[in-house]
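K.L.:
sequence and predicted model, in that order:
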Amino acid sequence: MLAFMQLIFRYGFFKIQNIPLALADWQYGLLVLSTVLIAAGGYVINNIFDQQTDAINKPKTVIVGKDISETQAYNLYIGLTVTGVAIGFYLSNIIDKPGFASIFIMVAATLYLYATSFKQMMLIGNIIVALLLSFSVIIIGIFDLYPATRIDNQQQMGLLFSILLDYAIFAFMINLLREIVKDIEDTDGDYNQGMNTLPIAIGKSRTAKIVFGLSFIPLFFILFYINKYLVELLFVTLYMLLFVVSPLIFFTIKMWTATTNKEFHFLSILLKWILLFGILSVVVISLNMKYNA
């Protein structure tokens, strides 16, 4: 989904706008690859430290310690992360911004710290994961828009970057909800490992009610955004109401009554679909604007 999201913004949005871009197609492919490799490395290191928790929460999907050894997992983590960061160094020099390489190091370090310590801190781990996902949207602008920005196209590039930020905010809000829902689902295993997640601290029921309340924030954000920027684009408005707003309202209603792990798992998957359809809306917006024009 991470790669798909970044490709959607490049080929379903930027390319349609007919603007200069800093990276060639193959270089942009390397940016996507770097992001995915670092994220995959974070996933591996998280699985290494979550072996006992996963044995309780999702025993059928345990890989580390079962399909591959812990040593092999560490080697895989190092290989993925080092390769991803090395590609980041290369791309930073390609756009003559060598200092930007620190971004990849920072993200990789944050993923490691999340797996080893931040994940155990109430809400901190949830916020970090949501921020990292939203940053994967912002990094597109940093490497593809910013270096190609000149005085004559500064206003247009600024507008496109602000749209990227709007989508990053949307991704953050949806993924934060999803991370908390996943914590509710994984309460038993997390409790046995001495973690201090929100459901462990205040209980599943109270946490579910908090998520219910928080879900109104992205809902109002999207409705406000539609009313202010998209209402004149009929097809986009219908798309957003049908594929983003309606599922989010359904999520909010179900969140109030959800009590079982099966229900929370379904709601977690639903949020992933809402995120996907939300990101796809940028293509719908581009096409609708093109045909209107």
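P.N.:
Ah, there it is.
K.L.:
contacts, neighbours, all on C-alpha from now
P.N.:
Fine.
K.L.:
what's the neighbour count on residue 191?
P.N.:
For residue 191, the count of nearby residues is 15 (other Cα atoms under 10 Å).
K.L.:
okay, pairing it with this:
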Amino acid sequence: MYFDSKKTLLKVLSLFSVVRIPNIFLIVLAQYLTSIFILAHQDNPYDVLTDTTLLIIVFCTVGAIASGYIANNFYDQEKDLINRPQKLMIDHIVSQKTKFWVYITLNFSVVFLSSFISIRAVAFFLSYIFFIWFYSHKIKKLPLIGNLTSALLSITPFFAILLYFKNYNALIFVFGFYLFLVLAIRELLKSLINIKGDLTLNYKTVPVLYGEFYTKKVVSILISINCLVSFILIYFFELRKMNIFFIGSSVYLIFIFFLLRKAKDQRDFNLIQNFLKLLIFIGVLSIVLLDPSLVLNKISF
């Protein structure tokens, strides 16, 4: 009995590893904070949190992204055996057959749940599921296009809630572009980290085709553009106390730029990638700074 329970727990943890629960949690948090503080800032936060349609959109997002991670895990097996053998051991506790049925179940659930919203919602999530699969199967092997597509797919869930609230605020698009650039930088760094596996399996990534120096140059250009976007946000939008984040993030990215110039091996690139993860996490939490009074004064049950 004890061993059966332990085996079941290990399988659950393995599946959580495959679908990257921390990443999904951050996306859900970002969707709700964006809804409360940008897209439906005029509404009571409690009404937003208890909005059934928004909840379904979030569930569909979770299902689509989780299934995407499963597809990615399937196609990346050989590469992970070279780049991340320890994680692969954990992921393989769950059989490929189980992962396949979880993948099918998640996608069916997404389509079923989205049908309660509208046909357009079904079309949106079906398209999203397809492009995640197509990215994992084909696009991710293409130089730069693969990196940019991954970043674009990561911000796509925000367009789902944008379409729902029909609040086409320019701020959300500039925010989205800022996040897109940060994610693109992170994807290029991941290509540098995974270069051994990509080279062995003949993936046509930027580092494989053009080398480390050129990849660093592209990342440096993206960092420069990102700092420019931060400047635009600070001077052309009413961000209130969120200005603090964008000023700080510009300094932070310049710090990363100098770290990147000195980076020489996988350990250095991993460190920089972790710094970017921290920036993304703080960026999500800092959405609250757009209107702290919503948290302090306006929540009523």
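P.N.:
That came through, no problem. Everything numeric in this text was worked out from a predicted model, so none of it was measured.
K.L.:
post-alignment, the longest helix anywhere in structure 2 versus structure 1, mean distance?
P.N.:
Longest among the helix segments of structure 2 by residue count, using DSSP state H, is helix 206-236. Superposing on structure 1 and averaging over aligned pairs (mean Cα distance after the TM-score superposition for structure 1), helix 206-236 of structure 2 comes out at 1.2 Å.
K.L.:
need the counterpart of residue 51 of structure 2 in structure 1.
P.N.:
Under the alignment (TM-score structural alignment), residue 51 of structure 2 maps onto residue 25 of structure 1.
K.L.:
also residue 173 of structure 2?
P.N.:
The criterion is TM-score structural alignment: under it, residue 173 of structure 2 has residue 165 as its aligned partner in structure 1.
K.L.:
surely that match meets residue 139?
P.N.:
No: under the criterion of Cα atoms under 8 Å, residue 165 of structure 1 makes no contact with residue 139, lying 10.2 Å away.
K.L.:
what segments of structure 2 are strands?
P.N.:
Remark: no strands are assigned in structure 2 by DSSP state E.
K.L.:
what sits against residue 195 of structure 2?
P.N.:
Going by Cα atoms under 8 Å, 6 or more residues apart in numbering, residue 195 of structure 2 touches 207, 208.
K.L.:
check the gap between it and residue 270 of structure 2 for me.
P.N.:
For residue 195 of structure 2, the distance to residue 270 of structure 2 equals 12 Å [Cα to Cα, to the nearest Å].
K.L.:
now stretch 125-135 of structure 2: how far from the chain's centre is it?
P.N.:
Centroid separation for stretch 125-135 of structure 2 versus its chain: 15 Å, with Cα atoms, centre = their mean, to the nearest Å.
K.L.:
ditto for stretch 76-94 of structure 1
P.N.:
If you compare the mean C-alpha spot of stretch 76-94 of structure 1 with that of the full chain, they lie 20 Å apart, counting by Cα atoms, centre = their mean.
K.L.:
residues in contact with that stretch?
P.N.:
27, 30-31, 33-38, 40-42, 44-45, 98-101, 104-105, 108, 143.
K.L.:
kindly report the same for stretch 158-176 of structure 2.
P.N.:
With Cα under 8 Å, 6+ apart as the test, stretch 158-176 of structure 2 has contacts from 31, 35, 38, 39, 40, 54, 57, 124, 155, 229, 233, 237.
K.L.:
how many neighbours does the counterpart of residue 272 of structure 2 in structure 1 have?
P.N.:
When structure 1 is aligned by TM-score structural alignment, the residue opposite residue 272 of structure 2 is residue 267. Using other Cα under 10 Å, residue 267 of structure 1 has 23 neighbouring residues.
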